[in-house]
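K.L.:
no sequence on this one, just coordinates:
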């Protein structure tokens, strides 16, 4: 173990110098403009990030759904398809759903013996769009896995461009009036006021009631069991029997479900940011926050270590920074701050601060320095930077309903997680007891409790779909990846889930953040590539380092070894660029609305 870590450390030392070349002011990567984001509503009200570059520049209506895969050129050099699958696999000929897919095609000819087939990607949620995921991060992920593979992002049934699409509302305007797109759409801290928990409980009852009233008969089939079956249909439509898959966050539940249902159809299966699937299907949501406070302390301690030049919120001790944040929370609870920007306006209040801090824990390399500056500005009375960290453009009313036919909506995520799990009692006392118990696990329970509440008053559908056990002797061993300080999918869950899959291996990445792509680890992604390409699993107990801190110290820049940079191969330089881009932009939510 020690020898393996030593070899990894020597290897990664070469990349440290290259990392700071990227960070230098003259580097083209430091000037790289990452994709612009628009915001739509997540399953619990808050705007979830969707990529503006995925705005349909061709009509999905022109892609005719078929049971045989027919690819159509779309976007910029990609291909799109819509696959017909049974709506209800118990009655496969009764009605159909369609699954929208977007593909980055392998640069290796499909007739070549070097071609390795498709890898399906799922960005989590539930409710995440694979079509959007390919637009956001498909290119650097393709660099990681290699040119031998097609990458396919799909919108799971009920979501985005797949049909039938989940909707609780008669129109976009009705959704806007109830769920909102500004401050009214944001997840509130359950500690924001004396009645916040009760009001959130009452709104969740309304949502569940609407779900049942507006159901056209298709809602009960929007679940993980059926999506796993859809993935097998996609694989077989490619003329293959074995699934190759990389699933993130909730995508780990989907991957574990597929492996348990179809163990003989596993080719290569990576689940990254692993959820305790048993806890998920039980609708407990009780052990996700085991490492959240640890992640928060990585921000605090990293700021201290970075010094006043590396962290805008610097203080000599962690206790002083924590006291500063406590003062900000107390001040905002008493008096919110109004903000007006060039594109929107609103308030920065206690919930805004709590939510922004929690969201930053998902993507430390992308957000820790920005959060530190925003908190420092807030200490000086300026709330604009903090507001902009979750700013969203105002709602735009459209006159043509077809323009928004394939728009992602937040209630789709609620449909999946509430259909998947058991019904939960809707009495307020039960919700209060759950919240009080969760509060003993983490100081961020105030933002997590609404996840479970979204299933209150959910329609009483039969729960006959697969819900475990998650035990299988798969045809090829599963690779699980967990970070040492993941705010919502603790490493503990990856180790627990691995026990059910014979021969599986847990790869640990020593970094904060949600899923491996939130941190820059050459080591991790080389193991991922070896697994997909050659079927080589990392040795048990492998721990991969990252090549920099979210708060890089200035002295590393001045001391970088140019010879080490020159010693890197072209392939390693390309991989370094990919992991750097991903760590500076990767941001998926679990659940999608947080």
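P.N.:
Perfect, I can see it now. The structure presented is a predicted model; accordingly, all values stated were derived computationally and were not measured.

K.L.:
make it CA atoms for all contacts and neighbour counts henceforth
P.N.:
Noted.

K.L.:
where do the helices of the stretch 401-550 of the chain begin and end?
P.N.:
Using DSSP state H, counting those that start in this stretch, the helices of the stretch 401-550 of the chain run over residues 411-420, 428-439, 445-453, 491-498, 522-534.

K.L.:
hold the first one in mind and look at this next one:
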């Protein structure tokens, strides 16, 4: 779960949003198009729950409406799709709203994984509720590129041939990446210019407050992972008095602009890459070397393999025309850096590719990251990912800034750093009037907010969790010492207990509590 890669060059996450003049979603009103023309407050909607067509047995589904533009509340409305898994116990506290990250991740689908992502004790006491944020999935979706165009967008090698070096693009490669980035923005503009201007996280937080009210909860209880932490922090900034408990797991640092996020993220991916290679080298089936080889030796083998795919793409058994070039091979390898659960699958895919020239496994891993559920269609998560990232914080408008950032990122992560930096280039062309100014989120006046950080998190470096916990006036940090993305329900009983006690009983451990194995020790 959590934040995923974006674009052919994989930049992730969001920056900060400064909200001014915001009121609760329940205060918004617009015209009821189906009756006597009287004004109807969005808070007066009724959630009409029905049995869901698919997913977790017993779950219920509905939709509600929100203003497309909260500054024009009497204008167009859009739909938000919601799924609920009712509490299994008799002593129900209320609703637990959840979001898995992205941007572009489906909170609606996330509810189906509640038996694994939320403890039994929490499920007994809370209705688990997820929604697709505006622009995503079953809610009113933003569509930019079609499936063939996304294939092209994700599969472009910008360096070309054996000289593939994203830290120092050729003039031809630079022209190509700039053209691809502009084309993405132009496609969003052509398909839905109003939604692309009203898709930022500040508006998602307002939608979530409307939902909180419709669910009948006086205050919000929320579990957000990865980018979902930004939704929670934005909520606290806008509605501090309505916060009951927020768990922000694998945090985004809202004080960083879009390009800085990309460069800093290189450190997380480099750390995760070294952990993956170190583990691989202890196994007899590791394609990167043998027990006794150093991590640097294993990474060198992987780097040589990726360079070879730039010169000679791999074959694939999928029934389409995609070549498994360096860009697509890298996406497959990056899948390993999100969770240890994928390490065996990536080792097998690398073995097939390096020993048999078969890139099918790597290609399918990349498809999983980007929501390509079949060979004909993508989910719209890529469009939402780009749109939210570019809307949520400022980014440089000069292409030269991205070249400098690519060189800087290469120092932290030679293999993946440059593509993280170049992946932010789409934001250079996003409509300026749709971009929120940069600011910290402090959320003064809230009850205590839990931030969970994992020391070797790939997608959201641990330093970001430290930063968010420090920025939030009531933030406190819980640390998981481990690999993989996010901390709750990742195999550490210590973290799980602290999260559960906080959600259920509002128990607040000492700030800086660190979990290493079965017990908690105070650090710092």
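P.N.:
Yes, it's here. Every value quoted in this text rests on a predicted model; they were computed, and no experiment measured them.

K.L.:
just name the most buried of the helices of the stretch 401-550 of structure 1.
P.N.:
The highest mean neighbour count among these, using mean count of other CA atoms under 10 Å, belongs to helix 411-420: a mean of 27.

K.L.:
re earlier: which one of the helices of the stretch 401-550 of structure 1 lies nearest to residue 467 of structure 1?
P.N.:
Closest of the helices of the stretch 401-550 of structure 1 to residue 467 of structure 1 is helix 411-420, at 7.3 Å (criterion: CA to CA).

K.L.:
mind listing what residue 357 of structure 1 touches?
P.N.:
residue 371 (CA atoms under 8 Å, 6 or more residues apart in numbering).

K.L.:
the aligned partner of it in structure 2 is in what secondary structure piece?
P.N.:
When structure 2 is aligned by TM-score structural alignment, residue 357 of structure 1 is paired with residue 333. Here residue 333 of structure 2, judged by DSSP states H and E, is contained in helix 326-334.

K.L.:
can you tell me how far the aligned partner of residue 390 of structure 2 in structure 1 sits from residue 455 of structure 1?
P.N.:
Residue pairing (TM-score structural alignment): residue 390 of structure 2 is matched to residue 418 of structure 1. Noted for residue 418 of structure 1: a distance of 5 Å to residue 455 of structure 1, by CA to CA, to the nearest Å.

K.L.:
how about residue 468 of structure 1?
P.N.:
Residue 468 of structure 1 sits 20 Å away from residue 455 of structure 1, taking CA to CA as the criterion.

K.L.:
these two - which one has more neighbours?
P.N.:
residue 455 (25 against 13; other CA atoms under 10 Å).

K.L.:
ok, the alignment partner in structure 2 of that one - contacts?
P.N.:
Superposed on structure 2 with TM-score structural alignment, residue 455 of structure 1 falls opposite residue 427. With contact taken as CA under 8 Å, 6+ apart, residue 427 of structure 2 is in contact with 258, 386, 389, 390, 395, 396, 397.

K.L.:
again with residue 483 of structure 2
P.N.:
By CA under 8 Å, 6+ apart, the contact set of residue 483 of structure 2 is 272, 275, 339, 340, 454, 455, 456, 457, 458.

K.L.:
go again with 7 Å.
P.N.:
456, 457 (CA atoms under 7 Å, 6 or more residues apart in numbering).

K.L.:
what's it aligned with over in structure 1?
P.N.:
By TM-score structural alignment, residue 483 of structure 2 lines up with residue 512.

K.L.:
try residue 63 of structure 2
P.N.:
Aligned partner of residue 63 of structure 2 by TM-score structural alignment: residue 82.

K.L.:
same check, this time on residue 144 of structure 2
P.N.:
Checking TM-score structural alignment: residue 144 of structure 2 goes with residue 168.

K.L.:
show me what contacts its match?
P.N.:
Residue 168 of structure 1 neighbours (CA under 7 Å, 6+ apart): 210, 211, 214, 411.

K.L.:
and if we set it to 6 Å?
P.N.:
210, 211, 214 (CA atoms under 6 Å, 6 or more residues apart in numbering).

K.L.:
so what's the second one up against?
P.N.:
When you say that, I think you mean residue 211 of structure 1. residue 168.

K.L.:
give me the mean deviation of the helix or strand where it lies from structure 2.
P.N.:
Counting by DSSP H and E, the element that carries residue 211 of structure 1 is helix 196-213. On superposition with structure 2, the average gap between helix 196-213 of structure 1 and its aligned counterparts reaches 2.2 Å (mean CA distance after the TM-score superposition for structure 1).
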